[in-house]
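Participant: structure, please.
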Amino acid sequence: MSETIFTKIINREIPADILYEDDLCLAFKDVNPQAPIHFLVIPKKAIATINDITEEDREVVGHLSLVAAKIADDLGVAEEGYRTVMNCNEFGGQSVYHIHLHVLGGKLMGWPPYTDKPKSLE
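Facilitator: As a prediction, the model looks like this:
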């Protein structure tokens, strides 16, 4: 796999607004946020797409979700709700070929369309 912008962030070759780091992953604010809260959680291991995840990646991929939930709580959006998204390949909207979990929160979103809007959005 060729080096990506995320590899450069992990290696501190380019700056990022880092929210969390441990041996398995790094989380940082998205530079083009699509919601009031929008950050990415990435594994330090380079895995190109969801299709490239192997059995040995099980722990790190699950860890991404645990870290996302912790940061969402720290940022105060866990109780209201937030969305996690992981895109796969071109038609799935993936633009960086290093898996990454988008976490979006805050009053925002028109998708999915609600048939019965949550009271907090009325």
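
Participant: make it CA atoms for all contacts and neighbour counts henceforth
Facilitator: Noted.

Participant: the longest helix that the chain contains: what's the following helix or strand?
Facilitator: When the chain is scanned for its longest helix (criterion: DSSP state H), the result is helix 58-74. Downstream of helix 58-74, the first helix or strand assigned by DSSP states H and E is strand 82-85.

Participant: that following strand: which residues count as buried?
Facilitator: With burial defined by 16 or more other C-alpha atoms under 10 Å, the residues of strand 82-85 counted as buried are 82, 84.

Participant: and the contacts of that strand?
Facilitator: With contacts defined as C-alpha atoms under 8 Å, 6 or more residues apart in numbering, strand 82-85 is touched by 72, 101, 102, 103, 104, 105, 106.

Participant: another one to check against the first:
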Amino acid sequence: MTDSRSDCLFCKIVTGEVPAEVVREGERTLAFRDINPQAPTHVLIVPREHYPDVASAGAAGVGVVDEIAREAREVARAEGIAESGYRLVFNTGPGAGQTVFHVHGHLLGGRGLQWPPG
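Facilitator: Okay, here's the model as predicted:
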């Protein structure tokens, strides 16, 4: 696990060092397609600022989690899944499946999503 900004894949995507299929750019966020999609729509929404996980982003008290949720709504509208429904998932820690330690929301939709998820 790394939370070093210089080693962070998503920080490198935000700065353009690593290419990604960007679907939406906000002032504080970037949304791009997941390279291993788990649904017809699978977009990652990340803040431009580095936080290792959603818990640390929420604890910072700067509204970044709210911003990710707002951007998810806009991406869902653009992708045509806002009306049928979508899921926004945050994995926090290795035990939950987090593999990149830069907070990111997984926006999933375009198919039925069962519960419980995993």
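
Participant: now tabulate the contacts of strand 82-85 of the first structure in JSON lines and tack on neighbour count.
Facilitator: Putting the contacts of strand 82-85 of the first structure into JSON lines (neighbours: other C-alpha atoms under 10 Å) gives the following:
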{"residue": "72", "neighbour count": "23"}
{"residue": "101", "neighbour count": "20"}
{"residue": "102", "neighbour count": "21"}
{"residue": "103", "neighbour count": "25"}
{"residue": "104", "neighbour count": "25"}
{"residue": "105", "neighbour count": "22"}
{"residue": "106", "neighbour count": "17"}
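
Participant: got those as a markdown table, with secondary structure and distance to residue 25 of the first structure columns?
Facilitator: Putting the contacts of strand 82-85 of the first structure into a markdown table (DSSP: H, G, I helix; E, B strand; the rest coil; distance: C-alpha to C-alpha, whole Å) gives the following:
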| residue | secondary structure | distance to residue 25 of the first structure |
| --- | --- | --- |
| 72 | helix | 16 |
| 101 | strand | 11 |
| 102 | strand | 13 |
| 103 | strand | 14 |
| 104 | strand | 18 |
| 105 | strand | 20 |
| 106 | coil | 23 |
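
Participant: and the two most separated of those?
Facilitator: Greatest spacing in the contacts of strand 82-85 of the first structure, by C-alpha to C-alpha: 101 and 106 (16.7 Å).

Participant: out of the contacts of strand 82-85 of the first structure, which comes closest to residue 1 of the first structure?
Facilitator: Nearest to residue 1 of the first structure among the contacts of strand 82-85 of the first structure, with distances taken as C-alpha to C-alpha, is residue 101, at 18.7 Å.

Participant: pull the longest strand from the second structure.
Facilitator: strand 41-47 (DSSP state E).

Participant: would you check the span in the first structure matched by that one?
Facilitator: Aligned by TM-score structural alignment, strand 41-47 of the second structure corresponds to residues 37-43 of the first structure.

Participant: what's near enough to touch the closest residue to residue 108 of the second structure other than its chain neighbours?
Facilitator: Excluding its sequence neighbours, the residue lying closest to residue 108 of the second structure (C-alpha to C-alpha, 6 or more residues apart in numbering) is residue 42, at 4.7 Å. By C-alpha under 8 Å, 6+ apart, the contact set of residue 42 of the second structure is 33, 34, 106, 107, 108, 109.

Participant: returning to what we had before: and the longest strand of the second structure with helix 64-79, angle?
Facilitator: Angle of strand 41-47 of the second structure versus helix 64-79, following axes from the mean of the first three to the mean of the last three C-alpha atoms, to 10 degrees, is 150 degrees.

Participant: thanks a lot, see you next time.
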